[in-house]
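# Prediction below, plus the sequence it came from.
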Amino acid sequence: MKAKDLSVLLGVILIIIMLVIPLPGWLLSILILCNISLALVVILVSMNTQEPLQFSIFPSLLLLLTLFRLGLNVSTTRSILSKADAGGVVDTFGSFVIGDNPLVGFVVFVILVIIQFLVITKGAERVSEVSARFTLDAMPGKQMSIDADLNAGLISEHEAKERREKVEKEADFHGSMDGASKFVKGDAIAGIIIVLINIIFGLIIGMAQMDLTFQEAIHTFMRLTVGDGLVSQIPALLISTATGIVVTRISTEGNLGSDVSDQLLQYPKLLFIAAGTIFLLGFTPINFLLTTSIATILAIAGYLLLKKPQEEMVSTVEEDQTESEAMKSEENVIELISMDPIEFEFGYALIPLVDTNQGGDLLDRIVMIRRQLAIELGLVIPVVRIRDNIQLNPNEYRIKIKGNEVDKGELLLDHYLAMTPDLEDESIEGVETKEPAFGLPAKWINEDTKDEAEMMGYTVVDPPSVVSTHITEIIKKHAYQLLGREETKQLLDHLKESYPILLEEVTPEPLRIGGIQKVLSKLLWENVSIRNLPIIFETLADYGNMTTDPDLLAEYVRQALAPQITKQYAKDDSSVRVLTISGNVEKMIAESIQQTEHGNYLAIDPEAQQNIFKSASEHVEKLAIQGETPIILCSPPIRMYVKQLLERYMPHVVVLSYNELEANVQVQSVGVVDVP
């Protein structure tokens, strides 16, 4: 056990000993001085904290200090009544206050007790009670504010957890302070009772047992009683003041001293008014020299405080000028830290691709791509930044999303790209490669063999079409990353023009922009268009009050978009070929869903995962060979978990639920995903 922990335990044991065993006068003097020192330390700490929680141990410390002080009172009372002696400290305090007139000294002591009990203690108790009540009443609002900031993406999960813990600690602290303030009040009452006991029984014992005259008894026991009361009430007064400071403290960036000086002296001109008022008082019978001196001090202080902001203003102007000159210098690198949402970088050999003077039309193609994707996805695609990069190979290009390279490829401008998924003809000569958008085997062929390749079933495209297709597919794949809060706000503003009431039902309550953005991103992540915003927001309005979980809301929206999803995957709007999930696998997945306060997740056995992957991959490969889009159909409660399960190994697989297909569509099962 550490020494500091052991010292606290020994202190509690010493308090118990004081209540039972008589202590000598010299030891009482030491303990009394320790009591005063602790009280001074407590009030100094309370004045230097920036917020109440920085002194969270104060309620428990208040109980221990109160018990220590009462133990000292019991020991000094025992010593006063039995030996008419309570140590040098008590005797010195009593003699200093009483002097030659016990009655005047006693009156001074009574005034001190009244101040301590009626002003400081009662006020601190009332403030503690009100603070506890208002803190507890404000807890639900603070918790909702934290949840709103978290849903809006303004804070992280870790920050939200810290803020929730702080709110709980504040409530516990103020509740404890409400109870601990009763200790201070009880201590003040006990001090008054002990003083009366010392005087009354001291006179009785002095005259009856010690054979003292009334005058001697009153002088002796009055001196000791007042001395004992002072050494007890002074620390009690300091502790009561510290209690009032702590419970009335508002969280700021400074301590009490800096806050008082900053706020009390924030209007220097008022010091001149005060100085003038004090100076005028000198023309009354009040001492003219005294009032003039105080007025002069106030005027000087006001002048110095007025001068300080001017110096700070000059310094700030000089700093702004320096920064402005730095911004204008050629060394300014502010523009280098900016990041474009989409970037297309290429080597120098591909410059003709974008140079309009050399016949390049990539810029016009990208404009058409943005228009096409706006119709398909319902998302306003950011401007694509196109720049050359000498660090790339001459024929190389790469595509970046928010500063991160997501894909790259190579082009031969004087060639055509010939692709075929199922034909191999060695008579067609060319450079072996892969089509960059879909990864299909392909060849770069020259213009002389173009017609021959087309006659043999190859799909032949020119380099601008290759790169345009690649850019289109990359943007589709990463559209969910391009939809941020600013882009979501633009969509909401557009929706508000036609559907203002619908928008008011969804935001800012129950969903903030961050929550809406998460739902839309999840739709884009699975290639579901968000163009039909009215239907999406109708669904959010219906279910937003039930849950704010973006995963669940996205599932509800997908079901509402069933006609759109059906048309996207059904052949001729009449039939769809799918793989189904067996009842055994559905039950296994449903039972493996773990529900926590941070959301639901799938915790399935690794061996079972491998069996599901193996079964699904066999059927998916068969469909891929036939040129069909692999679609897995399952029940609504497990759809998103099936997608999460297969996403890593088979990202191209589409997972639908029964509720996402219209009733008039014929579903043809071409396989069942099952495990042994």
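That came through, no problem. On a predicted model such as this, the values are computed, not experimentally measured, just so you know.
# okay, CA-based contacts and neighbour counts for the rest of this
OK.
# quick one: the strands in the stretch 451-600 of the chain?
459-461, 575-581, 593-596, 599-602 (DSSP state E, counting those that start in this stretch).
# Give me the buried positions along the longest one.
When neighbours are counted by 16 or more other Cα atoms under 10 Å, the buried residues of strand 575-581 are found to be 575-581.
# Could you export the strands of the stretch 451-600 of the chain as CSV, including distance to V246?
Listed next are the strands of the stretch 451-600 of the chain as CSV, based on distance: least, Cα to Cα, whole Å:
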stretch, distance to V246
strand 459-461, 77
strand 575-581, 63
strand 593-596, 38
strand 599-602, 39
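# Presented hereafter is structure B, for comparison with structure A:
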Amino acid sequence: MKGKQIAQLGVPIGVVGVVLLLVVPLPAAMLDVLIVLNIALSLVVLLTSMYIKRPLDFSVFPSMLLVLTLFRLGLNVASTRLVLGDGYAGQVIDAFGHFVVGGSLVIGLVIFLILVVIQFAVITNGAGRVAEVGARFTLDAMPGKQMAIDADLNAGLIDEDTARKRRADVAAEADFYGAMDGGSKFVKGDAIAGIIITIINLVGGFAVGMLQMGMSAGEAIERFSLLTIGDGLVTQIPALLMSVSTGLIVTRATSEGSMGETASTQLTQSRTALQIAGAAAIALALVPGMPKPPFLLVGAALLLAGQRIKARDAAAERDLALAEVQQVATGGPSADTPEALIEQMRVHALEILLAPDLVDMVGSGTDQDLLARVRGLRRKIAMELGIVVPPVRTRDSVDLPRSTYVVKIAGVEVGRGEAPGGRVLALGDNLDGIGGTPVVEPVFGLPGKWIPAELRHAAEMVGATVVDRVSVLITHLGAIIDANAPRLLSREDVRVLTEGVKQVNPSVVDELVPSLLTLGEVQRVLQGLLAEQVPIRDLSRIFEGLTLRAKVSTDVEGLVEAARSSLGPALAAPYAHDGVLRVITLEPSLEQHLMEAMRPSDGGTQLMLEPHRMDHLLSTLRTTAAAGESSGREAVLVCAPVLRAALRRTVVLALPTLPVLSYSEVTGAGLQIETVGVIHDAQAIAARG
């Protein structure tokens, strides 16, 4: 049988064996083996709980606690049966009753009571309280942790698999602390059961010795009491180890190493504390009557440890100073050289300016590091839109007000917000009772408050969504990049993207560039697609559509429509829900009139409508779209392919977020079409009226 199969069968067989202990008599030799196994298992659990880095690494502990408690109680029953039946329960219990306590009933009772008090009154009560509080706060913190994971996922800092794993860890942590809250009751009950069993054994042994074995009262007390105390010590020592293990598990905080490593690092972080403690120990040795060797030995050891920490800190400071000197020696040009001035003059495509008090957002931890979150956002946008966002230059500016950040594109400010230090943004409707600074969220326009970080839990309890300040900035930056994607797509970016397509599909690139279109014309087409929030990841298919259209005309509007047509179902699919696409259509007479009103212009075809018809068209669209959104039925506007571009330029003036698709884009997606509204012709309505 393989080791894995043995491991799978070991626990079930062991549980069945524990149940058998309660009903089947055991020989004394077998009981000795099981008692030693019980002590060894408890010691292994204790050491394992000390070496884990986080509680979830020992997630089986609550179940192990139940199984080992049942095992220990089974041993109590088996040993009681032997003590009362034979007056002998094996060498282990006999050794604990005679050798460990010196054969003294008084000493044995005192040691047993001390162990019970330590376990029941100190460790068990404390561990139970910590487990209860930990379970409650872990459950209360679950929504905030889930939102933090969603924020990291939306910012591109983590991928979907990592987010799924972290969500599972959050759920597992809540389940673990909930199980530990109940598991701590096992330990408490075990301590009570040990006391009761010991009392029963004392009384039962005294009665059995006198009534069945014909012993005198003194002989019965001496024989059965020592066996009972030995049995109690044998079971209370593993119980004490399990209680300590429970306390260690529930009191562990997040750390990067085991308990020993963390304790060693943190206890030696202050040489002053060690030196003062060493001096105090030596001073106590000078008190008359005090034994000098122990105090002098401990004091000298503390002073030596403090001196070694001082030497370690001095070496670290020297290394840091040397690194700073090397950085200055090998650094860039000084501020007044032509190279430095040229670098300062250069206009960066994308730039974040931070007020001086916001500089701590850069490099303040894995989850809060602004630069790492920006890198994640660039990856996310590349996967969604298909463009490579230029590197984001981040620098401080003394000209900005406190807690203010500014986003610039090509040197022009396009966004501004606040991210005060030590605060988090709470978004919700029930924030009146929480102190903070009212603010309007910069992306979605939601009302909120910048509240102190220590009030985060209070805000979550009233149903608010709490976002850290780095996430606020990253979300704002992401919205700005989405809105300005056409401006960020440079000619050089188009060349790099084209070279990437050429590596996997050289024929389509060779046929299009530069034979039919220049890079500049391709750039204008891609910018036109990005302006309508159309991803350009599938460049091979886009280039194929452009190749066919460019042989007929190089008009940019026609090229954009050809590219959209080549993408086909990918345009309608994002707006569908459960395979259903809800659409707003135009009355045929209105659609015909709009096509007749199309006029060419430098910016593409435009609709030249009478003012009353234009007002009626936009107001009706606004009303129909709003009605769909209020009922949770968001829709898209569909029209003839030849009309789509001109109609979108008109609709975007009043409804910038309403998608406008053509019939060919909708019908090619294989979706179920549901009409939620029809826009009628104002003149036809007036004629019918």
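Nice, I can see it. Computed from a prediction, not measured in an experiment: that's the story for all the values here.
# what's the TM-score for these two chains?
Here the TM-score for the pair of chains, by TM-score structural alignment, normalised by the length of the first structure, is 0.57; 455 aligned residues with a Cα RMSD of 5.1 Å.
# circling back to that earlier point, between the buried residues of strand 575-581 of the first structure, which is nearest D364 of the first structure?
V576 (36.5 Å; Cα to Cα).
# burial measure for the residue nearest to that closest one when sequence neighbours are not counted, as a count.
With sequence-adjacent residues excluded and distances taken as Cα to Cα, 6 or more residues apart in numbering, V576 of the first structure is closest to A570, at 4.6 Å. Number of residues near A570 of the first structure (other Cα atoms under 10 Å) recorded here: 17.
# Now for A570 of the first structure: which residues touch it?
576-577, 665 (Cα atoms under 8 Å, 6 or more residues apart in numbering).
# and A190 of the first structure, what pairs with it in the second structure?
Matched by TM-score structural alignment, A190 of the first structure corresponds to A193 in the second structure.
# quick one: what helix or strand has that match in it?
A193 of the second structure is located in helix 160-211, with elements delineated by DSSP states H and E.
# Superposed on the first structure, what's the mean shift for that helix?
Mean deviation of helix 160-211 of the second structure from its aligned counterpart in the first structure after superposition (mean Cα distance after the TM-score superposition for the first structure): 1.2 Å.
# What is that helix packed up against?
For helix 160-211 of the second structure, the packing partners by 3 or more Cα pairs under 8 Å, 6 or more residues apart in numbering; DSSP states H and E come out as helix 61-86, helix 125-155, helix 217-251.
# most packed of these?
Most buried of these, by mean neighbour count (mean count of other Cα atoms under 10 Å): helix 217-251, with a mean of 23.
# Tell me the residues of the first structure aligned with that helix.
Under TM-score structural alignment, the match for helix 217-251 of the second structure is residues 214-248.
# Are we agreed that F96 of the second structure is in a strand?
No. Counting by DSSP: H, G, I helix; E, B strand; the rest coil, F96 of the second structure is not found in a strand; it is helix.
# Would you mind finding the match for it in the first structure?
F96 of the second structure maps onto F93 in the first structure, by TM-score structural alignment.
# Next, the contact list for the closest residue to its match other than its chain neighbours, please.
Counting by Cα to Cα, 6+ apart, G227 is the residue found nearest to F93 of the first structure once chain neighbours are left out, at 4.7 Å. Each residue near G227 of the first structure by Cα under 8 Å, 6+ apart is listed here: 89-95, 97.
# repeat that for 6 Å
90-91, 93-94 (Cα atoms under 6 Å, 6 or more residues apart in numbering).
# again with V97 of the first structure
With Cα under 6 Å, 6+ apart, V97 of the first structure has these contacts: G105.
# Distance-wise, check it relative to I30 of the first structure.
If you measure V97 of the first structure against I30 of the first structure using Cα to Cα, to the nearest Å, the figure is 20 Å.
# Okay, helices next: where are they in the stretch 551-676 of the first structure?
Per DSSP state H, counting those that start in this stretch, the stretch 551-676 of the first structure carries helices over the ranges 562-569, 583-591, 606-625, 639-647.
# List the buried residues in the shortest one.
I take that to be helix 562-569 of the first structure. Buried residues in helix 562-569 of the first structure (16+ other Cα under 10 Å): 562, 564-567, 569.
# and the helix or strand P486 of the second structure falls within, how far from the first structure on average?
Assigned by DSSP H and E, P486 of the second structure falls within helix 485-488. In the superposition with the first structure, the average deviation recorded for helix 485-488 of the second structure is 4.5 Å (mean Cα distance after the TM-score superposition for the first structure).
# Which residues belonging to the next helix or strand after that helix are considered buried?
Next helix or strand after helix 485-488 of the second structure toward the C-terminus (DSSP H and E): helix 491-504. Buried residues in helix 491-504 of the second structure, counting neighbours by 16+ other Cα under 10 Å, are found at 493-494, 497-498, 501.
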